[in-house]
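Trainee: When you get a sec, could you give me coordinates for this:
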Amino acid sequence: MTALRITLFGDVTLDHAGLQGPVKPTRTVRALLAFLLLHRDHTHRRDMIAGLLWSDLPNKQARNALSTTLWRLRQVLEPDGVPKGAYLLANGSDEIAFNCASDHWLDIAEFEQQTGRALAIPVPLLEQPDLQALERALDLYTGDLLPASYDDWALVEREQLRRLYLNSLAHLMRCREHRGEYGQALTAARRILDLDPLREEIHRAMMRLHAAQGQRARAVRQYDRCRLVLDQELGVSPMPETQALLAQIRRSPDRQPANDNPPAETPFAHALAELQRARQEFAQAQERLQRAIGLAERLASLPQSSLPARNLSEHGKIDRS
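Mentor: Sure thing, here's the model as predicted:
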């Protein structure tokens, strides 16, 4: 049995086997723990972490806040019965890190490993055990990372994990569709639109899937939902390929599966579709870009000596104190 189970998706919890029930840390402890785990392959200077997590405080106060939070983190990571230094490593007074060699399980690590493996396999080559492993990994995503945190670094990490989740769901959806498992493909598609309702290609996939099941009316209603959300959020109409798919579905008789591919586009229609797609993607990418710029500017403002990410192996022995 794994000695320590840690979840970062949704509610952050720590569960020490045989010692106590699951523990939910305080907000600042959650943030520090999440940062160390997300960057678990490196050791980090305290000045850098203090500057990221307490950017609104003067340097000395930020360092004091970090010291207090670090003490509280040690209480939940290494309670009575757990050796000091089992999970939290410190190099003198300057650097800290999570002990990757410890006996622990981390939901995000499992999620990234399994989704990465599945995404590397082409759709036609994914077999049922692969799909089941992917679905188990996706079920680990019980909520966004640190949903209550609006710090730049947390926003960037949260967005990256959400993108991986959505891309993995889309891969699962395409695999289920390829196998003719339309109901399961629809379930994956709905999960995507729950988080990102502007993904027009997912609306099209749902239209195809409904049509493949002989549910033409549902396919048309899906188009209507797509048209409405694009108009309300972006002020644009569905792409020509989406409209072409709608026309194809309307022409098809009831109970007859629709062709997955819409009619061939003219060069002009293709160019127009690319323009529409760019307009939609720009609105979504702009916010992500601003978040990344904010994080980069914050890191650039820190002293060079406090910048992070040197590998643990470069530092020799790390004190467990």
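Trainee: From here on, just use CA atoms for contacts and neighbour counts.
Mentor: OK.
Trainee: Let me see the contact set for the residue nearest to the spatial centre of the chain.
Mentor: By CA atoms, centre = their mean, the mean C-alpha position of the chain lies nearest to residue 161, the distance being 1.7 Å. Counting by CA atoms under 8 Å, 6 or more residues apart in numbering, residue 161 makes contact with residue 145.
Trainee: Let me know the helix or strand that it is in.
Mentor: If you go by DSSP states H and E, residue 161 is part of helix 152-178.
Trainee: what element comes up after that helix heading to the C-terminus?
Mentor: Past helix 152-178, further along toward the C-terminus, the next helix or strand under DSSP H and E is helix 182-195.
Trainee: Which other helices and strands does that following helix contact?
Mentor: helix 152-178, helix 200-212 (3 or more CA pairs under 8 Å, 6 or more residues apart in numbering; DSSP states H and E).
Trainee: who wins for proximity to residue 284 among those helices?
Mentor: Residue 284 lies closest, by CA to CA, to one member of these: helix 152-178, at 11.3 Å.
Trainee: Return the angle between stretch directions for the closest one and helix 200-212.
Mentor: Per axes from the mean of the first three to the mean of the last three CA atoms, to 10 degrees, the angle that helix 152-178 makes with helix 200-212 is 20 degrees.
Trainee: how far out from the middle of the chain is helix 152-178?
Mentor: How far helix 152-178 lies from its chain's middle: 6 Å, per CA atoms, centre = their mean, to the nearest Å.
Trainee: same thing with stretch 99-111?
Mentor: With CA atoms, centre = their mean as the basis, stretch 99-111 stands 17 Å off its chain's centre.
Trainee: Run through who's touching it.
Mentor: Against stretch 99-111 from outside (CA under 8 Å, 6+ apart): 2-9, 40-41, 86-89, 137-138, 140-141.
Trainee: for comparison, sequence B:
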Amino acid sequence: MIRPTGGLLMSVYPSVHPAAMLGQRPGESGNCLNLFNGPSVISGGMRTEVPEGGKRVLAFVALSSGVVERRRAAGALWPDGDEVRAAGSLRSALWRLKCAGIDLVQADKVALRLRPGTTVDVDQLVTWSDRVMTGVPTAADLRISRWHIDFLELLPGWYEDWVIFERERLRQRLLHALEALARLLVDHDRIAEAIEVAMIAISAEPLRESAQRVLIEAHLAEGNMVEANRAFYAFRALALRELGVEPGNGLRSLIDQRKGRLARGYQHALTRRH
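Mentor: Coordinates of the predicted model:
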């Protein structure tokens, strides 16, 4: 099942880090900040939970490209109090992080900065998706053996506006990247893996027509017209039931064109026999 909001579900595989699924190795050359199903910190292969009072500061700085004005951070994280109280709350949160041995945020009177050398799993996902979507993946980028899309939910249970925006932005980027990955796998004649990736995208958003199209294209690339037909009509039934609309003409024409080619080929074969 998926949430009505379209968000990705929390994983039942909490020991698998997103960076590991993307062929990265967090925590060996410095600290890794994990915002998916987090926040938590991985250092030297060990996972450290972030104290409650410091979680939002750490996440806000990381999602602000690693540097943010101190006043802006305080105002966004403690919007209900006055400026003086918000500044005090920020100082308290930074102190809690240091007491927990998490020294990832460098603070001065003007700005907060993520300590140089800190790896953020969100950045790793964005970098991976950039390579896949631009068609220049590494061999490791095409590996899917440990993909669990329901693991990749940004800061689950957080509902501040700045989190919701980033969560949806990353969800859309991931879905586009999975579609691109499936097409790349088809190009590499790895059809079974392409079908699996397409189905992962569909499991996150069953009504996403572009993901359904990738699945159908993969079935057709393998010559499985029956499977392609089954996928189309299953999606059609879902779209009619949930939205009251038919699939787009482009998706239907994909099936119809292949049926037409098969029919012409069959007719040509019969003509040659006679």
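Trainee: Could I get the TM-score for this pair?
Mentor: The TM-score (TM-score structural alignment, normalised by the length of structure 2) is 0.73; 235 aligned residues with a CA RMSD of 3.0 Å.
Trainee: that older thread, how close does the helix holding residue 161 of structure 1 sit to structure 2?
Mentor: Its aligned residues in structure 2 lie a mean 1.3 Å from helix 152-178 of structure 1 after superposition (mean CA distance after the TM-score superposition for structure 1).
Trainee: rewinding a little: list only buried entries from the contacts of stretch 99-111 of structure 1.
Mentor: 4-9, 40-41, 86-89, 137-138, 140-141 (16 or more other CA atoms under 10 Å).
Trainee: Enumerate every residue touching residue 51 of structure 2.
Mentor: So residue 51 of structure 2 contacts 96-97, 100 (CA under 8 Å, 6+ apart).
Trainee: so of the residues you listed, which ones are in strands?
Mentor: Judged by DSSP state E, the contacts of residue 51 of structure 2 include no members of strands.
Trainee: Now distance to residue 217 of structure 2 and neighbour count too, for the residues you listed, in TSV please.
Mentor: Shown next, in TSV, are the contacts of residue 51 of structure 2 (distance: CA to CA, whole Å; neighbours: other CA atoms under 10 Å):
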residue	distance to residue 217 of structure 2	neighbour count
96	52	18
97	49	21
100	51	13
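Trainee: show me where structure 2 has helices.
Mentor: 18-21, 55-63, 70-77, 83-99, 121-133, 161-187, 191-204, 209-221, 225-242, 249-273 (DSSP state H).
Trainee: Next, the angle from the fourth one to helix 70-77.
Mentor: Put plainly, it is helix 83-99 of structure 2. Relative orientation of helix 83-99 of structure 2 and helix 70-77, computed by the same axes, to 10 degrees: 90 degrees.
Trainee: who touches helix 83-99 of structure 2?
Mentor: Here helix 83-99 of structure 2 makes contact (CA under 8 Å, 6+ apart) with 50-51, 53-54, 57, 71, 74-75, 77-79, 103, 105.
Trainee: on that earlier part again, identify the residue of structure 2 aligned to the residue nearest to the centre of structure 1.
Mentor: Superposed on structure 2 with TM-score structural alignment, residue 161 of structure 1 falls opposite residue 170.
Trainee: How about residue 67 of structure 1?
Mentor: The equivalent of residue 67 of structure 1 in structure 2 is residue 91 (alignment by TM-score structural alignment).
Trainee: Near that match, how many other residues are there?
Mentor: Applying other CA atoms under 10 Å, we find 14 residues neighbouring residue 91 of structure 2.
Trainee: Could you pull out the buried residues of stretch 289-305 of structure 1?
Mentor: Residues 291-292, 295, 299 are the ones in stretch 289-305 of structure 1 that count as buried (16+ other CA under 10 Å).
Trainee: Restricted to helices, list the residues you listed.
Mentor: Judged by DSSP H, the subset of the buried residues of stretch 289-305 of structure 1 located in helices is 291-292, 295, 299.
Trainee: still on that earlier bit, now flag whichever of the contacts of helix 83-99 of structure 2 is closest to residue 201 of structure 2.
Mentor: residue 50 (30.5 Å).
Trainee: Contacts only, for the closest one.
Mentor: Residue 50 of structure 2 touches 39-41, 97, 100, 102, counting by CA under 8 Å, 6+ apart.
Trainee: got the end-to-end distance for stretch 210-219 of structure 1?
Mentor: Stretch 210-219 of structure 1 has an end-to-end distance of 5 Å (criterion: CA to CA, to the nearest Å).
Trainee: And it, what's buried?
Mentor: Under the neighbour-count criterion of 16+ other CA under 10 Å, stretch 210-219 of structure 1 has 210-216, 218-219 buried.
Trainee: again, but for stretch 136-146 of structure 2
Mentor: 137, 141-142, 144.
Trainee: Need the residues you listed in a markdown table (columns: distance to residue 166 of structure 2).
Mentor: Formatted as a markdown table, the buried residues of stretch 136-146 of structure 2 follow (distance: CA to CA, whole Å):
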| residue | distance to residue 166 of structure 2 |
| --- | --- |
| 137 | 24 |
| 141 | 23 |
| 142 | 25 |
| 144 | 24 |
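Trainee: now stretch 188-202 of structure 1: which residue numbers in structure 2?
Mentor: Stretch 188-202 of structure 1 corresponds to residues 197-211 in structure 2, going by TM-score structural alignment.
Trainee: for stretch 215-230 of structure 1, that is, sorry about that
Mentor: Stretch 215-230 of structure 1 corresponds to residues 224-239 of structure 2 when matched by TM-score structural alignment.
Trainee: Can you tell me what sits against that stretch?
Mentor: Here stretch 224-239 of structure 2 has contacts from 206-207, 212, 215-217, 219-220, 245-247, 251-252, 255, 258, using CA under 8 Å, 6+ apart.
Trainee: Could you pick out the buried ones from these?
Mentor: Here, 16+ other CA under 10 Å leaves 206-207, 212, 215-217, 219-220, 247, 251-252, 255 buried among the contacts of stretch 224-239 of structure 2.
Trainee: measure the equivalent of residue 104 of structure 1 over in structure 2 to residue 21 of structure 2 for me?
Mentor: Counting by TM-score structural alignment, residue 104 of structure 1 corresponds to residue 118 in structure 2. Here residue 118 of structure 2 is placed at a distance of 19 Å from residue 21 of structure 2 (CA to CA).
Trainee: Verify the contact between residue 36 of structure 1 and residue 97 for me.
Mentor: Yes. With contacts counted by CA atoms under 8 Å, residue 36 of structure 1 reaches residue 97, the gap being 6.1 Å.
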